[in-house]
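Colleague: For reference, the sequence and a predicted model appear below.
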Amino acid sequence: MPERPSLTPSGLSERWGAGTAGEPAPPPALPVVAARRTGPEPPAWCRASRPTSAGVWDGLVEAARSYGVTAGEAIVAAFAEVLRTWSTTDRFGFTHVSAGARGVTAAQRERDADGRTLARRAQRLEGAGVPPSSSPVVLATALHRSAPGGARRAPVAEPSPRDDGLLGVDVTRDERGAVEAVWRWPDERWPPGAVEAMADAFRSLLERLAANGPEWTAGHLRLVPEEQLARRARTNATKTPVPGGLLHTPVIEQVRLRPHAPAVITAGRTLSYGELYGRTNQVGRRLRELGARPGRLVAVVMDKGWEQIVALHGVLASGAAYVPIDPAVPAERLRRLLRQARAGLVLTHSRIDARAAWPDGVRRLCVDTDFEGVDDGPLEPVQRQTDLAYVIFTSGSTGTPKGVMVDHRGALNALHDVNRRLGMGPADRCLALSGISFDLSVYDTFGVTAAGGAVVVPDPSPYPDPGHWARLMDAADVTFVLAVAALLEMLAAHLESGGERDRIGRLRTVIQAGDVLPVTLPDRLRALNPRVRVYNGGGPAESCVLSVMHAVGRVDPAATSIPLGRPMANQRYHVLDERLQPCPDWVPGEIHIASEVGLAQGYWRDEERTAAHFRAVPGLGERVYASGDMARYLPNGDLEILGRKDFQVKIQGVRIELGEIEAALAEHPAVASAVVVADRTVPDLPLLRAFVVAAGEGRPVVADELRLFLARKLPSAMLPADITRLERMPLNANGKIDRLALTGGPGR
């Protein structure tokens, strides 16, 4: 359809206005993407018309008069509310072009977070105008009386499309009293269906205002389309029965069914279910004698090995909960965590006991030497499902570690769902890559044994050793791996470079969780073994191991991210804005997780922090966890993770998806993996810095070549200031890429 002619209003340049007074508000932070055109051709603009029913104009006039405003002012205020719903900021500006009986005028309107009602916002419009800026969002209204005879008048204030424009909306009325809004936008800049949903919300809001609805006096309007909310309700319909028992008690049933089947496999030793159960009872019995009971914490400070699995099961058998601590932490941190956990009992290994700097007053027991001769007979469980199973300390933004308290019921809920989805059974072997201070280890330790399979434990090593993992996977017939992307990429790179793909011939399922799944990794894994099913999973420690999952099919070569998926059993995910209101599809917001059974109890001995993060949200009517993770709902009901709330990046006014730059770098044949971070050394002037690991010794990484490569794919605002080659990416204690180490920032 050809573009309609437009009239450039007086006082405006062809860029819809130039010149500012004071400090104008920035444009709304809408869910747009960076322009990808590299040639001189103009963008293709889309068009959507949304007329209201007849008589809406007259209703608006009458209702607006009762609040001391005009219908035109109400329309402008309503448009601002729609922008607010699709924007991630409360304060923003847009250009308003008005064609009236006195000609065409223009002003820059602002919407801020003052908490006023829509009626009060409309009253302030006359005083809010400043000389118009070159805003990429323009509302044009032509609402004066039609020409004699009622002939339909072509809009005279419709803005001309421009290369950097994002949205133009032309509002008119006809002789029937219908109000028509024509929305126009560059197709390449908007995700599918986003503008159409905004247009529908605007029409619906005008009709409700014309009926003098409660929206006039509402401080916050709920404009997310009902069909989107209904789809999310279906996505969150995850209620299912919670399995019975405790986290460690499924071993009892496996002992009855298959006492001689392998339960724990290491390079040097295999424990049957009968042996695991007997040693677990020895540890549990001795700990009970020393005062372990429900609600108490027993620290486990151990390297990987069969003893570690026995220790974790043994603590739960005693009735207490375990708190895992990496034996490699500095002495001061070890003392601090033991003191904070009030853990007077510690399970460790003799080689660690000899070298660790233990604080006074701590009773240590070595699993490899101190339990010989202890009765290994059955122990009757003494705790309930709602008693603590473990407390995992994670880094806190304030510098104080926070202990996430998880009960048996919450962990069981997640492990049972994983086993059900994947069909885990006695033939499965799970490679335990995660350290026990990372909550993915809960599945390694208790999930596979609940299904009757075996956990395969690598040898302890100060550094990741993918060669050892591959050999162990081959020897133990590993079928399942749950790990963060960085460890999976190391394994894939080793198998690719060494020609050892046959070592994972029995592997059938891989779940990446705890970090962002690179778009290239699923196909790399399937190239090594076509039988492998790849899943993207996630969920913070506060949502009990895993709470969301996505089966990864074919990955579009143009994709910049892989969906996080949909909520798992008894979990519900809400994406909320700063006002704790639902965000529309495509609009980023903070993930809030709700569950009656699948949330942590809170933070160990920290009521203030617990209250801040676990709270009831008005309108949801349920306790939720505010995760700090940013995501958006996609139109099919999937969630897409966007990073941390405190790691949002905006460069030169453009919202940047770091994953998009990383994906582009990974397409270069010399790059095996890439990470992009925002360096905020200079306040308010973040710089993008890229770090890459080479694909092989024979492929040099040349920064200038990579910059040229990126320049052919990305707009200038997304190009890193520098590109640094690393031998390997720095990892934190949980095996995740340590992005803060790359920026030089403090640990979190």
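Modeller: Everything's here; your move. Residues are numbered from 1 along each chain as shown.
Colleague: From now on I want contacts and neighbour counts done on CA atoms only, so please keep to that.
Modeller: Fine.
Colleague: name the element the spatially most central residue of the chain belongs to?
Modeller: Centroid-nearest residue in the chain, with C-alpha atoms, centre = their mean: Ile641, separated by 3.5 Å. Here Ile641, judged by DSSP states H and E, is contained in strand 639-644.
Colleague: Asp502 belongs to a helix, doesn't it?
Modeller: Yes. Counting by DSSP: H, G, I helix; E, B strand; the rest coil, Asp502 falls inside a helix.
Colleague: if I pick it, what's in contact with it?
Modeller: Going by C-alpha atoms under 8 Å, 6 or more residues apart in numbering, Asp502 touches Asp474.
Colleague: ok, now with 10 Å
Modeller: Ala470, Asp474, Leu495, Leu528, Asn529 (C-alpha atoms under 10 Å, 6 or more residues apart in numbering).
Colleague: Dump those residues to a markdown table, plus neighbour count, distance to Leu688 and secondary structure.
Modeller: Below are the contacts of Asp502 laid out as a markdown table (neighbours: other C-alpha atoms under 10 Å; distance: C-alpha to C-alpha, whole Å; DSSP: H, G, I helix; E, B strand; the rest coil):
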| residue | neighbour count | distance to Leu688 | secondary structure |
| --- | --- | --- | --- |
| Ala470 | 21 | 35 | helix |
| Asp474 | 19 | 41 | helix |
| Leu495 | 20 | 32 | helix |
| Leu528 | 19 | 33 | helix |
| Asn529 | 18 | 36 | coil |
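Colleague: Once you drop chain neighbours, what's closest to the residue nearest to the centre of the chain?
Modeller: Nearest residue to Ile641 in three dimensions, chain neighbours excluded: Ala631, at 4.3 Å (C-alpha to C-alpha, 6 or more residues apart in numbering).
Colleague: and the comparison structure, right after this:
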Amino acid sequence: EAPQQRIAALPMLDADEHQATIDDWNQTVADYPVEHCLHQRIAQRARASATAVAVTCGAQQLTYAQLNGRANALAHTLIARGVGPDVLVGLAVERSLEMVIGLLAILKAGGAYVPLDPAYPRERLAYMIEDSGIALLLTQPALHGQLPVPADLPVLLLEEGAQTLREDDPQTTVTPDNLAYVIYTSGSTGKPKGTLLPHRNVLRLFAATDRWFNFGPQDVWSLFHSYGFDFSVWEIFGALLYGGRLLVVPHEISRSPREFYQLLCAEGVTVLNQTPSAFKALMHVACSGPGKQALRQVIFGGEALDVKSLRPWFERFGDRAPQLVNMYGITETTVHVTYRPLSMADLEREASSPIGEPIADLSWYLLDGDLNPVPKGCVGELYVGRAGLARGYLKRGELTATRFVPDP
């Protein structure tokens, strides 16, 4: 995003220094072609691993074949209701298997999901429904009467929409450049803004980070975060694109560090994604109580990380199994921008929140108020470019123009 205020005057770089600075910051630039959409990749998984468990929630579970079939059935109904490429569909569903089915069905119909977490305040939900201009609301009977639904907004109850007998993959004209979702920012710097993200952005994110993580069918991911928070995009599709298992964490358990730790131990979770503040409470439980965890990756995002706060974890579990990773990013850059594995040696370094290196298909620059690179060791604003950028903000052309600026 553009600087909120001008940075004090800095020494000017000559032409050679200018180019050297840019080159030094962007040594790993690569491209990752995307040929399919998210739902098409998941359908491929369903054909290859039909009986593998895709999603669990409490005592319930769905195999990949069951998830794909139920999402297809709902998708056919959505198509009949006018959903197609770049059509926005609101999704207001409790954390459940049905939440994953509904989300996937919207994509299969060619549409883009707008997450409307029923746990959000009523005023926020009303604003998001009105501002997004969703063409249809997909929800559950128990929630329908509680939501601030305008009288003229079409509503489809998920259970009714899934009653069709058709479970074949719908054929649509959607492409990787069509929207997959519109997630609203927190609103901490003004009114929440709907951010437009296409399929391509998410798929290239996983392709570009695969060399670091080697995710696969053996992994169990926890869906800990609200599906209205963009960290959930990484959790949901990280599991399903690789043939892993997605563990949907009930809302009440996500609020209890002790119960959540017991759950991730019992379910053998291998990939855990956490904001630093949530992990701090979980770490206290893990370091002081029983329970054998199977984690191989703990990935931080969403907030600045105080590495020194991780000392109890490193002293209890070491710094290799699991590997702790700090990833900086924002909704507008498709979840993540950088990668930085952490170790005990970081406890002695001055940098409080090291963010590491950029994902290979992104460019990044540290610039002054006039968009000139700042000399090494000087303070500037971080600008991110290339493959991960959102399409912009929904219905906010002027704001999009000020935040998504041409690369000089």
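Modeller: Thanks, I have it. Every value quoted in this text rests on a predicted model; they were computed, and no experiment measured them.
Colleague: which residues does the residue nearest to Ile641 of the first structure contact?
Modeller: Here Ala631 of the first structure is in contact with 563-564, 574-576, 583, 586-591, 639-645 (C-alpha under 10 Å, 6+ apart).
Colleague: Ala551 of the first structure now?
Modeller: By C-alpha under 10 Å, 6+ apart, the contact set of Ala551 of the first structure is Ile511, Arg533, Val534, Tyr535, Asn536, Gly537, Ile562, Pro563, Leu564, Gly565, Arg566.
Colleague: do that again at 6 Å, thanks
Modeller: Neighbouring residues of Ala551 of the first structure by C-alpha atoms under 6 Å, 6 or more residues apart in numbering: Tyr535.
Colleague: counterpart of stretch 329-340 of the first structure in the second structure, which residues?
Modeller: Per TM-score structural alignment, the counterpart of stretch 329-340 of the first structure in the second structure is residues 120-131.
Colleague: and Pro11 of the second structure, what element?
Modeller: Using DSSP H and E, no helix or strand contains Pro11 of the second structure.
Colleague: How about Leu382 of the second structure?
Modeller: strand 381-386.
Colleague: Now do that strand: everything it contacts.
Modeller: With C-alpha under 6 Å, 6+ apart, strand 381-386 of the second structure has contacts from Leu362, Ser363, Trp364, Tyr365, Leu366, Leu367.
Colleague: Trace the fourth one over to the first structure, please.
Modeller: Okay, so that is Tyr365 of the second structure. In the first structure, Tyr365 of the second structure lands on His574 (TM-score structural alignment).
Colleague: and the aligned residue in the first structure for Leu247 of the second structure, how many residues sit next to it?
Modeller: Under the alignment (TM-score structural alignment), Leu247 of the second structure maps onto Val456 of the first structure. Residue neighbour count, defined by other C-alpha atoms under 10 Å, stands at 31 for Val456 of the first structure.
Colleague: and the gap between Val456 of the first structure and Arg739 of the first structure?
Modeller: Applying C-alpha to C-alpha, to the nearest Å, the value for Val456 of the first structure to Arg739 of the first structure is 29 Å.
Colleague: next one: Ala77 of the first structure
Modeller: Ala77 of the first structure is 42 Å from Arg739 of the first structure, by C-alpha to C-alpha.
Colleague: So which of those two has more stuff around it?
Modeller: More crowded of Ala77 of the first structure and Arg739, by other C-alpha under 10 Å: Ala77, with 23 against 18.
Colleague: Look up the closest residue to Val548 of the first structure, ignoring the ones flanking it.
Modeller: Using C-alpha to C-alpha, 6+ apart, the closest residue to Val548 of the first structure is Pro567 (4.3 Å).
Colleague: what does the strand or helix carrying the match of Tyr365 of the second structure contact?
Modeller: Assigning secondary structure by DSSP H and E places His574 of the first structure in strand 572-576. Residues outside strand 572-576 of the first structure that contact it (C-alpha under 6 Å, 6+ apart): Asn236, Pro582, Cys583, Gly589, Glu590, Ile591, His592, Ile593, Ala594.
Colleague: Same check on stretch 146-162 of the second structure?
Modeller: By C-alpha under 6 Å, 6+ apart, stretch 146-162 of the second structure touches Ala73, Leu74, Thr77, Ala126, Leu136, Leu137, Leu138, Thr139, Gln140.
Colleague: want to try JSON lines for these, with neighbour count, secondary structure and distance to Trp234 of the second structure as columns?
Modeller: Shown next, in JSON lines, are these (neighbours: other C-alpha atoms under 10 Å; DSSP: H, G, I helix; E, B strand; the rest coil; distance: C-alpha to C-alpha, whole Å):
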{"residue": "Ala73", "neighbour count": "23", "secondary structure": "helix", "distance to Trp234 of the second structure": "25"}
{"residue": "Leu74", "neighbour count": "27", "secondary structure": "helix", "distance to Trp234 of the second structure": "24"}
{"residue": "Thr77", "neighbour count": "21", "secondary structure": "helix", "distance to Trp234 of the second structure": "27"}
{"residue": "Ala126", "neighbour count": "15", "secondary structure": "helix", "distance to Trp234 of the second structure": "26"}
{"residue": "Leu136", "neighbour count": "21", "secondary structure": "strand", "distance to Trp234 of the second structure": "25"}
{"residue": "Leu137", "neighbour count": "23", "secondary structure": "strand", "distance to Trp234 of the second structure": "24"}
{"residue": "Leu138", "neighbour count": "25", "secondary structure": "strand", "distance to Trp234 of the second structure": "22"}
{"residue": "Thr139", "neighbour count": "24", "secondary structure": "strand", "distance to Trp234 of the second structure": "23"}
{"residue": "Gln140", "neighbour count": "20", "secondary structure": "coil", "distance to Trp234 of the second structure": "25"}
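Colleague: Appreciated, that's everything.
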